[in-house]
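>>> From the sequence below, what's the structure:
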Amino acid sequence: METRRRSVLKAVIWNVIGLVTMGIVGLIATGSLALGGKLALVNTVLGLTMYVIYERVWAGIRWGRAHG
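Take a look at the predicted model:
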């Protein structure tokens, strides 16, 4: 079973990658660094929250795991 700390660290690293990517996409889409950055930040906060919840739910599901 994965620890909560590991799940959170994985989520944070993944979301930093997403923040940078979405910041670039937001800048290209809007032409504004400020607006693109705000959109990327909102996306990152929501994505991080949902990812942590998703990972923790799956950590508690035994289906599909090899035991032994």
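
>>> all contacts plus neighbour counts: C-alpha atoms, from now on.
OK.

>>> which ones are touching Thr55?
Check again: residue 55 is Glu, not Thr. Glu55 makes contact with Ser7 under the criterion Cα atoms under 8 Å, 6 or more residues apart in numbering.

>>> To check against the first, give me the structure of this:
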Amino acid sequence: MALFSGAETHKRSVLKAVSWRILGTLDTFVISWLLTGKVALAGSIAALEFATKIAWYYAHERVWASIAWGRGAH
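Next comes the predicted model:
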């Protein structure tokens, strides 16, 4: 059995992670800009946040894809 196998394909998990992260990063950028008043700083915060959180989301998604609990009858 492959590590992190499940109903979701790796490609789908990556696409979901990227689309969700874009929305989250835009949110982080706007909040950072409003709080600091500095576009460059807000951009740096958003870029770092994008890179780290997309990796964490992908790992989280793959772990959950491999867990049968809560999917109904097996």
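
>>> residues near Ala29 of the first structure, how many?
The tally of other residues near Ala29 of the first structure (other Cα atoms under 10 Å) stands at 13.

>>> so the counterpart of it in the second structure, which of the three states?
Under the alignment by TM-score structural alignment, Ala29 of the first structure pairs with Leu35 in the second structure. In terms of secondary structure, Leu35 of the second structure is helix; the call rests on DSSP: H, G, I helix; E, B strand; the rest coil.

>>> Please apply the same query to Ala7 of the second structure.
coil.

>>> Could you report the neighbour count for the closest residue to it other than its chain neighbours?
Closest residue in space to Ala7 of the second structure, ignoring its immediate chain neighbours: Ala65 at 6.1 Å, by Cα to Cα, 6 or more residues apart in numbering. Neighbours of Ala65 of the second structure under the rule other Cα under 10 Å: 18.

>>> do Val52 of the first structure as well
The burial count for Val52 of the first structure: 18, using other Cα under 10 Å.

>>> so where does the residue mapped onto it from the second structure fall, helix or strand?
Aligning on TM-score structural alignment places Val52 of the first structure opposite Tyr58 in the second structure. Here Tyr58 of the second structure sits within helix 39-65, counting by DSSP states H and E.

>>> so Ala46 of the second structure sits right up against Trp33, yeah?
No. Ala46 of the second structure lies out of contact with Trp33 (Cα atoms under 8 Å); the separation is 9.8 Å.
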